[in-house]
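> Here is my input, please return the structure:
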Amino acid sequence: MTETATVAGGCFWCTEAVFEEIEGVESVTSGYAGGHVEDPSYEAVCSGETGHAECVQVEYDPDVISYEDVLTVHFATHNPTTRDREGPDVGSQYRSAVFYHDDAQREAVEAFVDDLEAEYDDPIVTEIEPLETFYPAEDYHQDYYENNPDQAYCTVNIDPKLSKLNDQFRELVA
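Here you go, the predicted structure:
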């Protein structure tokens, strides 16, 4: 039996690559959530006009990894204090967000952010909102890092996130 978490923290290629390394994660799907346009395309989301965030849906085994551990990895591998930006990617589609699936997730993420706030000099700007609809991204976005590890964006932006993950969360890495 798996559970689902939906998080946004910049480019979904980066977020997907991080979660694919975590023990207990069964699958990661890049996609779009939080917008007002039905079934948006990548190009439409990149325009910033649809209101969607690039995000990932993480299917995980709660007997192996907890929702709180998913949140720990999410918040540690992006900057939750910058609005509409992660690294070189700028725009509302790159915002930090957690799209909760039920009241238990909402309560957990709200408590998590309250506890985490003291660790940052700047306020956490991560949006916490209910998941209305998740739209999977186009096929070429799925497993992007796995399929393109030598692509410049990947080596400059994803490799450092994976190094940080391995250094800080060795016990969670599969």
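> can we go C-alpha only for contacts and neighbour counts from here?
Will do.
> neighbours of residue 13, just the number please.
Applying other CA atoms under 10 Å, we find 24 residues neighbouring residue 13.
> my bad, should have said residue 95
Around residue 95 there are 28 residues (other CA under 10 Å).
> need the contact list for it.
Listed by CA atoms under 8 Å, 6 or more residues apart in numbering, the contact set of residue 95 reads 8-10, 53, 83-86, 126-127.
> Give me the subset of those residues lying in strands.
Per DSSP state E, strands hold the following members of the contacts of residue 95: 8-9, 53, 85-86, 127.
> Before we compare anything, build this one as well:
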Amino acid sequence: MERATFGSGCFWCTEAMFQRLRGVSNVKSGYMGGAIKNTSYQEVCSGQTGHAEVIQLDFDPDTITYDELLEVFWKTHDPTTLNRQGNDVGSQYRSVVFYHNENQKTLAESYKKTLNDSNIWDDPIVTEISPLDVFYEAEAAHHDYYNQNSNQPYCAFVVAPKVKKLEKVFADKLS
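This is a model prediction of the structure:
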């Protein structure tokens, strides 16, 4: 098993999507990339800690490759908006890949360059590619959030459409 860490806006959305991929296990929501040790959801939501909401996952590279994870990452959020995903605004919602090794760094940078060169989006990709930092696991109430709270308004109006898009675009990668 290998590990990957991604931030693509609200971790409830990101967690819900990556949980559904074949070969992915142990998806945890948390915080990374900030200045305060042992931070909390309330602190991160203030936008003052420098942390991003992220998910950290384990994956079987014989079932799903890191390149495939990157494809899902970039195609399921807007990597061209700085510190924003939809109505979620702040540095905690930034697009970021935290790489665990040099191979992940090389693959992420290459994928980002290829996407920028293809001009798929009108604006350049602002996704941060940063070395692994300390991962602070989110509080228990945030674990498996969408699956436990799918009728909650945010989940119904924001997370559910992203999950439906994932199911349509990546049907061949679902567990």
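> So after superposing, what's the score?
The TM-score (TM-score structural alignment, normalised by the length of structure 1) is 0.98; 173 aligned residues with a CA RMSD of 0.6 Å.
> Take the ones in strands among the contacts of residue 95 of structure 1 and lay them out in CSV including neighbour count.
What follows is those, written out as CSV (neighbours: other CA atoms under 10 Å):
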residue, neighbour count
8, 31
9, 27
53, 28
85, 21
86, 20
127, 16
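> In those, find the pair that's most separated.
Longest distance between any two of these is 14.2 Å, between 86 and 127; criterion CA to CA.
> As a check, name the ranges of all strands in structure 1.
For structure 1, the strands defined by DSSP E occupy 3-9, 25-33, 53-60, 85-86, 89-90, 96-100, 127-130, 135-136.
> now for these, which one comes closest to residue 46 of structure 1?
With CA to CA, the closest approach to residue 46 of structure 1 among the strands of structure 1 belongs to strand 53-60: 8.9 Å.
> Nearest to residue 166 of structure 1 among the ones in strands among the contacts of residue 95 of structure 1?
Within those, proximity to residue 166 of structure 1 (CA to CA) peaks at residue 9, which comes in at 18.3 Å.
> Wait, that closest one touches residue 86, no?
Yes. Using CA atoms under 8 Å, residue 9 of structure 1 is in contact with residue 86, at 7.0 Å.
> any common contacting residues for the two?
Between them, residue 9 of structure 1 and residue 86 share the contacting residues 78-79, 94-95, judged by CA under 8 Å, 6+ apart.
> Redo those residues as TSV? Include distance to residue 158 of structure 1.
Converted to TSV, these look like this (distance: CA to CA, whole Å):
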residue	distance to residue 158 of structure 1
78	11
79	14
94	15
95	17
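> quick one: which of those residues is nearest residue 172 of structure 1?
Checking these against residue 172 of structure 1 with CA to CA, the nearest one is residue 78 at 17.0 Å.
> ranges for the helices of structure 1?
12-19, 42-46, 67-76, 103-116, 144-147, 152-153, 159-168 (DSSP state H).
> If you drop the residues flanking it in sequence, what lies closest to residue 54 of structure 2?
residue 7 (4.1 Å; CA to CA, 6 or more residues apart in numbering).
> my bad, should have said residue 61 of structure 1
Nearest residue to residue 61 of structure 1, sequence neighbours excluded (CA to CA, 6+ apart): residue 2, at 4.7 Å.
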